[in-house]
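[1] structure here, sequence nowhere to be found:
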C-alpha cells in the first residue's frame, strides 16, 4: 500500500466523490442482502404458510427495492468513475510537468517509448483500480459482513460449518497476490520496451528503408514481442493455477452447506426457506472471495503501474532555480568559463577538461573540432542543460546558477544542428519562444534567416501547417525556420550549433550575410565544420578530446602550422578540386 500512500495527493482532493460513492454502495449492498430474506419469506410464509395475501405486498416491495438498487448502482458507478478520472487528470498533468522539469541527464538514459507507456498504459492501469478497485474492496467487506450477520441470525452452527474453508481461500488469495505482482511488473516493463521499439522504428523508417533493413527490424520486433508474450503467458499461468483452486474451495463450502443444512431441515431445526436463503447468502460471500482474485489482479496491475509512475515523479531534478536566484530582465552577454570540467557520466572520460575562455559582450566565438571534441558540451553547459562537474560559468560576472532558468534561457537563442519543428503553422514555429511577437516581427525574423521567400511560395505562406517534425520541408528550409525562431526571441546570447550544415554554400553565404546583422551587439557562439562560417569570429577555439588545443583569430591560426591550419588546407583543397573539376 506504500505506492498508493505516496500517490494519495492525486486522489484525496476528490474524496467527496469517493465517500458518496461508498454511501450508495452501502445502499446497494444492503438491498442485495434483502433478496435472500424476501426469498425465505416467500417460501416459508407464502408457500408453506399459505399466506397468499402477502403476494401483492412482496411483489410491490421487490419491484420498489429493485428500482432503488438500480438507481443507487448507477449513481455509485458514476461517482466512482468521476473519482478515478479526476484523480488521473491530476496525475497525468503532474507527470507531464515533471518531464518538462527533468534535465537532459535524465533523458540521456530514458527511452521515449517507455515514457509514453508510463503516461498512457500505466496511468490507465492506475485509474481503473482507483475507479473500481477501492470500491470493490469496500463492496467485499460490506457484502461479506452483512451476509455473515444474516447467516448467524439464521443458524450459528451452519454458518461455522459453511465458512470453515474461508481461511484456506484467504491463504490462496495471499499467495496469488505474491505471485501475480512481479508478473504484472514484468508485463508493464515489456510493454514499455515494445513501445520503444515501435517508436524507434517509426522515427527511423527512412533509414530502415534506405538500407533495406525491413526484415531485420521485423525480426527485432518479433524478439521484443516474444518477450512480451512470454510475460503474459507467465501471468496467465499464475492465474490458471490459483483461480480454479479458490473456486474448488468455494464449492467444498457449498457441499458442506447442503449436507449439514439439509440434515437440519430434516431435524426441524431449520426451515426450508431459511436453507434456500442461506444458500444464496453463502454465494454472496463466496463469489466476492473468489472474485478477490480479480480485485487482486487489478490491485497488482495498479501497484506495478504506480511504481513505474513514481519512478518518474521521484526522479531527482538536477537543474533547478536555487534559493538565491535574483530576477533580472536583461543580460549584457559577458560569458566566462573558468577551469570548467564536465562528465556526462562520472565513470566516463571527461567531455570537457579545464576549459577557460572569456567572451566579451557582443563578441563572436567560433568552436571547431572533430565530432566528440566537446563543442556541443560547451553550449549545453552555457544554457544550463547540464551542470559542470568542476569549475564555474559566469555571465555578466555572476554564476549562471544565480539566474532564473526561464530568464536565462529566454536570453539565449539556440539553433541546434538537429532541427526540430512542431506540427503547427510556420508562424507558430517561428514565434514559439516568443508567443506575443507581432506578425511584422515574425516576417522580419523570416527575412533575416533567408526563409521569407520560400515561405511565401507555400500555399498558405506563414499559415502553412507543417507535418510532424517539419515533414514536407527540406533540411535547409527547416534550419532556416529554426534560425528565424532564434532571431525572433531577440536574444542577448546567440548559439549556432552547425546551423548551416544542411544548406548549400550559396544559401549558407546568404544566411551568413544576414546573420552578420543579427549578431551585432550579441555575444555569439558558432559551432561549425566549415571554416567559412568562422572567419569573422573574434576568437576561434579549436577543441580535441575535450581540451582547447588552439585559440586565436582566423588569420592567427592559419599562420600557425597547427590543427586549424590543417583543417583549412583540407577544406581549401577540396573546394579547389571541385572548382577545377567544374572548369574541365
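    Done, it's in. Values in this document were obtained by computation on a predicted structure and should not be read as measured data.
[2] switch to C-alpha atoms for all contacts and neighbour counts from now on
    Noted.
[3] work out for me the element residue 192 sits within.
    Using DSSP states H and E, residue 192 sits in helix 166-203.
[4] any idea which helix or strand comes after that helix?
    helix 205-210.
[5] so residue 158 sits against residue 261, correct?
    Yes - between residue 158 and residue 261 there is a contact under C-alpha atoms under 8 Å: 6.6 Å.
[6] more neighbours: which of the two?
    residue 261 (27 against 21; other C-alpha atoms under 10 Å).
[7] ok, that one to residue 33 distance?
    With distances taken as C-alpha to C-alpha, to the nearest Å, residue 261 is found 19 Å from residue 33.
[8] helix, strand or coil for the closest residue to residue 461 other than its chain neighbours?
    With C-alpha to C-alpha, 6 or more residues apart in numbering as the criterion, residue 461 has its nearest non-adjacent residue at 5.3 Å, and that residue is residue 455. Put simply, residue 455 is helix when judged by DSSP: H, G, I helix; E, B strand; the rest coil.
[9] take the one below as the second:
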C-alpha cells in the first residue's frame, strides 16, 4: 500500500465505530431491496396461481405487513447512512482541514514567496469538500453495489440461467466503457481544480488591492482579466461536461439495450415454455436492482476522480517538508541576555544561484542599538529575518548568547524577538484583540499599559468604543501612524529582549514619525535592537551603524565616524540631505 493510500485511510481510524455502523446499515438497506422482487415472485407464482381468494387473502395481508416492516427498517437504515454517514464525512473533513492548516503554519517564508493565497485557500476549502464526499459515499456505495449486484446475480441464475447470461453479456462492455471514460474525466477534473484555484487567487488579489484598482481607475482592466480567467474555467468545464454527457448517455443506452434484450428473450422463452410470466416479471424487477449497482459503481468512478483529485492536491501540500524546523535535541531559549553574533553568514533564495549577501561577520553585545543601512535590494530585511529563522542561512551560522539558533526551538527563539515592520498587519477585530496578539494571556490592564508605552492610549480612547473598537480588515479605519503604534504596543506587551525595527517609520509623515520614533526609542531601551533604516536621520544616535552590500558589511562605526571616513555611508547621507533640501525648495 502506498504512503498516500495509508494517509487517506488513516482519517477513518478515529471513526471506526461510526464507519462500521454506517456500513452495517448500508448493507441492511441493500439486502432489503433484494427481498421485494422475491415476494412478488412468490405471490405471482404460488399464492395467486395455486390458491383461491379465501386462502390467498390472509397470506397477502401477512406479506403486506412484512413489506411494511421491511420499509420501516429500510427507512431507518437509509436515514442512518444519509445522516450519520455525512457526519462522519464532515468530521474527517474537519481533521483534514486542521492538518493542512497546521502544515501551512509550519512552512517557511520561502514557501509563501512562491505561492498565491487564493490557490492555498482553494486546497483547504473546495478540494476537501470533494474528498469528504468520497470518504463518506465511496465505501457506502461499494458495499451497497456489491451486495445488490452479487445478490441479484445469484437470484437471476436461479430464475433462468440463459436469460441471465444474455444480461451479463452487456456488462463487460459497460465496464470497459467506464474505465475509458474514467481516464478522460480524471484529466478534465484536475484541470477544473486548477482553473477554479486560479480564479480564487485572482479574486483574492483583486479584493485585497481594490483601493489600488480604484485609484488607477482600472476596474475595466480587472474585469477583463477576470473574464479571461473565468472563460478558461468554462472551457475546462465544457470538456468535463462533454465527458460526463458521453458517460451518462452511454450508460443509459446500455441499460435500455439490456431491458430490450430481456423483454425480447423473455418473450421467446415464454413462447417456448422455458419461463413463466411470473418469473419474467421478477426477472425484469431484478434487472433494475442489477443495473442500479452497476450505475453506482460507474458513477463512483466519477466521484472517485473528484475526490482523489482533491486529495492529490491536499497530499501534495502535506508532502512539502518544512525547510526550517526544530531539531530533535533543540533546547528552549531562557533568560536571554541578547548577545548576537554572525559567523561567516551567506544567504541565497532557494530558486536563485547567486547569494543575496555573503561574508557577514558581526558581533552585537547585549543591549546594543545597531542600525543597518545600504542600497535598496541589498538584503537588509533578509539579514534580520535570519535571526528569528524566517529564512535559513546558506552558509555560516548565527548565535544568541553563544548558542547556535539552529539548536533552539523555533517557538522559544521567536518569543524572545520582537519585530516592528514597515507594512503593519492588523487582524480584523478590535484594538484590544490586536494588541493582545503580542501575548494572548495578557490582562486588559497590561494591554492598556502597553498602549501607553507605545503612545497609543490617547488616540485609542478617542475611538468610538475605545479599546473595543472594531478596526476593520487590516486596520483600514486607522491612519498609518496609528497602525504603527498598535504594532509597537504589541511588542511592548510581548516584552522580548531582542528587537528588529524594519524601516518602521519610512512611510509616515513627519508628525507621525516623531511620535512613533519616540515610542520605538522607549521600546528599545535596554534591549538588543536592530534598526533597518530608510531615513538616516532616525539613526544618528545608534551605537553602531553597519553598511551592508552584496559582499558583506563594508563599513562599521558611529554616524560621525562614518561621515569622517567619507565612504558609502557618507555618500548615502549626502544624497538624503540633498533630497531633503530639494523637497524644501519645491
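    Now that the structure is in, tell me what you want to look at. Note that the structure is a prediction, hence the values are computed from the model and not measured.
[10] fetch the TM-score of the aligned pair.
    For this chain pair, the superposition-based TM-score is 0.96 by TM-score structural alignment, normalised by the length of the first structure; 581 aligned residues with a C-alpha RMSD of 1.7 Å.
[11] find the nearest non-adjacent residue to the most centrally placed residue in the second structure, please.
    Centroid-nearest residue in the second structure, with C-alpha atoms, centre = their mean: residue 124, separated by 2.8 Å. Closest residue in space to residue 124 of the second structure, ignoring its immediate chain neighbours: residue 97 at 6.0 Å, by C-alpha to C-alpha, 6+ apart.
[12] so what does residue 181 of the first structure match up with in the second structure?
    Aligned counterpart of residue 181 of the first structure in the second structure: residue 186 (TM-score structural alignment).
[13] residues in contact with that match?
    Going by C-alpha atoms under 8 Å, 6 or more residues apart in numbering, residue 186 of the second structure touches 305, 306, 309.
[14] I'd like those laid out as JSON lines, including distance to residue 345 of the second structure, secondary structure and neighbour count.
    Formatted as JSON lines, those follow (distance: C-alpha to C-alpha, whole Å; DSSP: H, G, I helix; E, B strand; the rest coil; neighbours: other C-alpha atoms under 10 Å):
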{"residue": "305", "distance to residue 345 of the second structure": "48", "secondary structure": "helix", "neighbour count": "22"}
{"residue": "306", "distance to residue 345 of the second structure": "47", "secondary structure": "helix", "neighbour count": "24"}
{"residue": "309", "distance to residue 345 of the second structure": "43", "secondary structure": "helix", "neighbour count": "23"}
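[15] and those residues, which is closest to residue 377 of the second structure?
    Closest approach between the contacts of residue 186 of the second structure and residue 377 of the second structure, by C-alpha to C-alpha: residue 309, at 40.2 Å.
[16] touching, that closest one and residue 191? I think so.
    No - using C-alpha under 8 Å as the test, residue 309 of the second structure is too far from residue 191 to be in contact (9.6 Å).
[17] and residue 329 of the second structure, how close does it get to residue 410 of the second structure?
    Relative to residue 410 of the second structure, residue 329 of the second structure is positioned 12 Å away (C-alpha to C-alpha).
[18] the two: who's more crowded?
    The neighbour count for residue 329 of the second structure versus residue 410, taken as other C-alpha under 10 Å, is higher for residue 410 (21 against 8).
[19] that one maps to what in the first structure?
    By TM-score structural alignment, residue 410 of the second structure lines up with residue 405.
[20] and the strands in the second structure?
    Secondary structure of the second structure (DSSP state E): strands at 340-347, 357-364, 369-373, 395-400, 403-404, 417-421, 498-502, 528-532, 544-549, 552-557.
[21] nearest to residue 128 of the second structure, out of those strands?
    Among the strands of the second structure, strand 417-421 sits nearest to residue 128 of the second structure (C-alpha to C-alpha), with 34.7 Å.
[22] how near is the aligned partner of residue 205 of the second structure in the first structure to residue 219 of the first structure?
    Aligned counterpart of residue 205 of the second structure in the first structure: residue 200 (TM-score structural alignment). Distance, residue 200 of the first structure to residue 219 of the first structure, using C-alpha to C-alpha: 14 Å.
[23] how deep is residue 205 of the first structure tucked in, by neighbour count?
    Residue 205 of the first structure: 15 surrounding residues under other C-alpha under 10 Å.
[24] again with residue 453 of the second structure
    Neighbourhood size, residue 453 of the second structure [other C-alpha under 10 Å]: 20.
[25] now which residue in the first structure aligns to it?
    In the first structure, residue 453 of the second structure lines up with residue 448, judged by TM-score structural alignment.
[26] what does residue 107 of the second structure give?
    Matched by TM-score structural alignment, residue 107 of the second structure corresponds to residue 102 in the first structure.
[27] show the contacting residues for the residue lying closest to that match once chain neighbours are set aside.
    Nearest residue to residue 102 of the first structure, sequence neighbours excluded (C-alpha to C-alpha, 6+ apart): residue 317, at 5.4 Å. Counting by C-alpha under 8 Å, 6+ apart, residue 317 of the first structure makes contact with 101, 102, 103.
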